[in-house]
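**Student:** following is a predicted model, sequence given first.
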Amino acid sequence: MSMAETTTPPIPDLEDLQHWTWVLGRAQQMMLEHGLDMMEHAAPPFGTLLDPAAAVKATTDFWSDTMKLWQRFLDPQNAQPFEETPEQARDKRFKAPQWREEPVFDFLRQSYLVIADHMLRGVDGLEGMDPRQKDQVRFATRGFLDAMSPTNFPATNPEVLEKIVETKGESLLKGLSNMLGDLAKGQMTQTAEGAYELGRNLAMTPGKVVKRTPLYELIQYAPAEGAKQVYATPLLIFPPWINRFYILDLNPEKSFIRWAVEQGLTVFVVSWKSADATMKDIVWDDFVEGGQIDAIDTVRDLLGVEAVHAIGYCVAGTTLAATLAVLHARGQAEKVRSATFFTAQVDFSEAGELGMFVDDDQLAMIRSLGGEGFLDGRYMAATFNLLRGRDLIWNYVTNNYLMGKDYAPFDLLHWNSDVTNLPARWHMSYLTDLYRDNKLVQPGALAIGGTPLDLAKVATPTYVQAGREDHIAPAQSVWKITQYFRGPLKFVLAGSGHIAGVVNPPSAQKYQYWTNSEKVESLTEFFAGAKETKGSWWPDWIGWLDALDAARVPAKGARIPGKGKLKPLEDAPGSYVRMR
């Protein structure tokens, strides 16, 4: 047998192609029939979901495109070329050359993209449907289409077929082993096991745990080597408790914490405890009073300063907004010299796709999962993976299950898989009070320790960072914070998303950010008149902070972890970050 014969995979024949087209075409037809049935039997306003004329046109357009597809396959010389949209051209699932160079697989790719496009357009064309319901239908349709991609099936993926022949089937055995391993641990593997270890090649910035409570550890980082002076006002970072804090300290090159230390800041970070049964009664008041305000007072007392600069990332930013409102209401606003928000929301009226997980059925399921007083972090990890299922689910199904590839080491994905349990009672309250009922922006609707919250009273100088491609905290939602705070505020729109838009060190020279010094009323208006700057927004932030408060003090005494009244309990990154 020649080498060519051993490496040429079996490809679908014409009958297979016809069946594949029938399956996807039938899916499109079922969607249309279901819409017509709803229109016929439902009462207004849902009786107007699908206009018969629009349905007929949609069907006609679909079969017209299908006929063009077959013409390209059977008579490529005389057929109209397939015109990809920019999004289709960027689709990494079909980056292998076989998807374009081999006619059979090119046909499969084109047929899938045509049908996917028509199904999504069909959802967009539904009329009379509540926008929230429409978003749910679109999300479900997109998830179905991602699952139905020909890249996910051995018989219709040329790379998988070639791998099977090349390895004489051993790739399937390796993939089965990968899949069974994930089933056993109840979580999809995304990076090489054992490649990373906290303190060895992750979370390496030198520091000490100087305080431990049942809710958090407080880490103080050492001044930069050789530093003679540091900023008088320290920096206190509140990471989200739904993730591990070391996203801001992945490695020396990517670490925001190390970079902030190198700028001359005395940096403190809160490391939240992963929830267990002892935290069944924890509520939002605990994260505000016993978490953020307690940490602020601890740092102030330790260093003998009046105020801190505070950063809140994601949900911890939402909580920081509540903390600021509490401090203002109590006449203690001076405790926070400035507040910085990384991709944080306060107004959840346009909270993006995560809002689809807070209907009654979803909330009932989440409630049932928290029977021991905490919600297993694997549930939240799966939810976030669903938001980017193509990249965070099906990519691994194809590469590691179907092709049996080894997992590549990737620090960001190691962090993404390092799940944190959540206090069940507080998590339910967060979803209902904030995501569902949007109470935080309603003056007096929520209270902390008996103190009503009113964001409109917050006058703390504020820096707000949003990610242009953020799918967890959409930029439009983050922008809304500008409509509530009444103090000086700077809004910065960063390139990329929820993680890469934040963790973007200047040395990487990646992405860009936009600023606009004019007074504008909307994100659209902001962007239209914005100045684009290449690279990281971090230097802009430290410049903003320096302009607020440039005072310096000697880098000695309590500025060195363990040299003040709080003695070190252990080296950073501490114990809580290692708890599962």
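**Tutor:** Perfect, thanks for sending it.

**Student:** only C-alpha atoms for contact and neighbour calcs from this point on.
**Tutor:** OK.

**Student:** figure out how far the longest helix along the chain is from the centre of its chain.
**Tutor:** Longest helix in the chain, counting residues (DSSP state H): helix 14-41. Here helix 14-41 is found 33 Å from its chain centre; the criterion is CA atoms, centre = their mean, to the nearest Å.

**Student:** that one packs against which elements?
**Tutor:** helix 52-74, helix 103-124 (3 or more CA pairs under 8 Å, 6 or more residues apart in numbering; DSSP states H and E).

**Student:** would you list every one of the helices in the stretch 301-450 of the chain?
**Tutor:** Using DSSP state H, counting those that start in this stretch, the helices of the stretch 301-450 of the chain run over 315-329, 360-369, 377-387, 389, 395-396, 411-417, 424-429.

**Student:** so which of those helices gets nearest residue 265?
**Tutor:** Closest to residue 265 of those is helix 315-329 (CA to CA; 20.0 Å).

**Student:** who are the packing partners of the closest one?
**Tutor:** Looks like helix 315-329 contacts strand 308-313, strand 336-342, strand 451-452 (3+ CA pairs under 8 Å, 6+ apart).

**Student:** one more structure, for comparison:
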Amino acid sequence: MTNQPADMATAGAMTDLVSSRWLSDRIAERIDRAAGVAVARASSGLPLPRILLAYADWAMHLGLSPGKAGQLVEAWARQYRRMGRFTLNTMIQGAAAPREVEPEAGDRRFVDEGWRNPPFSLLEQAFLLRREWWREAATGVRGVSDEDAALVRFFNDRLLDSIAPGNFPLTNPQVLRTTWQEKGANLLRGARNLVRDVYRDKTGQPPAALADFKVGENLATTPGRVVYRNRLIELIQYEPTTRRVHPEPVLIVPAWIMKFYILDLAEGQSMVRYLLDQGHTVFIVSWKNPDAGDRDLGMDDYRTLGPMAALDAIGELLPERPVHAMGYCVGGTLMSITAATMARDGDDRLASLTLLAAQSDFTLAGELKLFINEAQLTWLDHMMNRKGVLEADQMAGAFKLLRASDMVWQPLVDNYLLGVDGRGIALMAWNADATRMPYRMHTEYLRRLYLHNELAQGQYLVDSRPIAIKDIRVPIFAVGTETDHIAPWHSAYKICLLSQSDDLTFLLTSGGHNAGIITPPGHPRRRYRQYRWGPDDRYLSPDEFFERAEPEQGSWWPAWQAWLAGHSGNKVAPPAMGDSLADAPGTYVHQR
């Protein structure tokens, strides 16, 4: 006879076992995050699944598009004919043969005259024609999303950059000529540079670019003192250099992804010193280099502990004086948020707002935006979650990927094949002195601004209430740089559409994100163009602006300083210096 209660108990136990969950949501999430961290670190932060899916999308739809495939076959044959024509012209005309395709503006790889002579001219044209074909292959494939097509084009370019003829000693005319002239001494210097750099990297020493520079000795040497400090910033007040100064002080808010002293670089390259010499009282924010204990600092903490705290401190030292606020790069984005919040709340302490290579609308944010999607942000989240910060080398790697030809391959050629030592360049030393970023702040910045563009769309909340750029009514001076790969000038120009200020000036200067800004008077080969809108002027498109604003030679600094002076009062005696917490450049700037 069957024991029914026992059988029922056994069946119930089996049912419980089958229906039970061995892995809770929390444990499963921890396992997934650990796996994500391992893969993200192995891929140096690149979202490999996203990249592979983009290439799969492209390849699949190209396979289903025989018409496009036929066009590419024709393009391949056409490029062979062009290459044959160039080869024939080169045999007849030599270096005078016209190129079939020109290098892009700003591409330094082919500026040496040796590239105009065969056989190097043939190598150059073959490379440029190959790149042209691969770009065409990634464009116009029906069914491929714009994002996937852009990602394929981007990585096609990066892969081709790695095999450019200039990267190799036997196919680089400048390297061969230098080796012949110096009897190989350049290669010996390059080998020493390579051993030195590998050794410094393996032993955890600072990059060689910092070897000849020291902050406070030949970098950031303008006299001043730290007059305020909190857990995130030191506020530096600089000593006046003139007997009379404009009454309105200038507050500089630099980017927190690098050290502040790019604006107080070496002798003759300091924007801070230039402003002081023109009769301005200057304050600058020096950001702390965050660590794991700062992981929960968010964007609003950067606003309140950064520019708002600095304005409060300046107000105690110089009461009743409006402030010229200037923000650079992400510091400019933060100053836009701060100024919009102050306008919403009736805070009238700003005399003007200057934005240098800064974005308020991120719809045209350039190639960097290719990596700002849910897949990439999940990857970054995996990388940052364990340590609580994004390490400096991870951010530097992302920027280098954007301009691999200029920031990866050309430096390798210069340092290790030509034997050029870049240690004597102050800007390179600053560039090597990178900082970390807190987990929460960086996540919020990418999601709220890059991904969702909340600030431009009037959806950015401060204290649970939205802010808008159009509320900023103080005079605005915005600067873009022509070859900026971090904040493209068309993106920085968006402020002209968002703003409703009655006094708006946009200036476009030659150069890139950093070198275009650090352009002191006397800098060779610099130019700029600017346009000032009045209260009754209509909006100009970027192309209209470029046509209407006549180019002017020289540094843009005097034009900005004249604008500042025109928005300032008559000069008075310099204000007293605040109580010193430390001599400039302070203590936060030395944090590693």
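**Tutor:** It's in. Since this is a predicted model, take the numbers as computed values, not measurements.

**Student:** for residue 27 of structure 1, the count of nearby residues, please.
**Tutor:** 14 (other CA atoms under 10 Å).

**Student:** re earlier: mean neighbour count and distance to residue 579 of structure 1 added to the helices and strands packed on helix 315-329 of structure 1, as CSV?
**Tutor:** Shown next, in CSV, are these (neighbours: other CA atoms under 10 Å; distance: least, CA to CA, whole Å):
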stretch, mean neighbour count, distance to residue 579 of structure 1
strand 308-313, 24, 21
strand 336-342, 24, 25
strand 451-452, 15, 33
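
**Student:** could these go into TSV alongside distance to residue 194 of structure 1?
**Tutor:** Supplementary listing: these in TSV, determined by distance: least, CA to CA, whole Å:
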stretch	distance to residue 194 of structure 1
strand 308-313	28
strand 336-342	30
strand 451-452	47
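
**Student:** of those strands, which is nearest residue 532 of structure 1?
**Tutor:** Closest to residue 532 of structure 1 of those, according to CA to CA: strand 336-342, at 18.9 Å.

**Student:** what is the mean deviation of that closest one from its aligned residues in structure 2?
**Tutor:** Compared with structure 2 after the fit, strand 336-342 of structure 1 shows a mean deviation of 0.8 Å (mean CA distance after the TM-score superposition for structure 1).

**Student:** residues in structure 2 aligned with that strand?
**Tutor:** Under TM-score structural alignment, the counterpart of strand 336-342 of structure 1 in structure 2 spans residues 350-356.

**Student:** run the chain-centre distance for the matching stretch.
**Tutor:** Using CA atoms, centre = their mean, the offset of stretch 350-356 of structure 2 from its chain centre is 21 Å.

**Student:** what do you get for stretch 580-588 of structure 2?
**Tutor:** 27 Å.

**Student:** how about that stretch, aligned to which bit of structure 1?
**Tutor:** Under TM-score structural alignment, the match for stretch 580-588 of structure 2 is residues 568-576.

**Student:** which positions in that stretch come out as buried?
**Tutor:** Using 16 or more other CA atoms under 10 Å as the test for burial, stretch 568-576 of structure 1 gives 568-569, 571-574, 576.

**Student:** how long is it end to end?
**Tutor:** In stretch 568-576 of structure 1, first residue to last residue: 15 Å (CA to CA, to the nearest Å).

**Student:** not counting its own residues, what contacts it?
**Tutor:** The contact list for stretch 568-576 of structure 1 (CA atoms under 8 Å, 6 or more residues apart in numbering) reads 198-199, 203-211, 216-217, 219, 271-274, 561-562.

**Student:** what's near enough to touch residue 480 of structure 2?
**Tutor:** Residue 480 of structure 2 neighbours (CA under 8 Å, 6+ apart): 356-358, 487-490, 492-493, 506-509.
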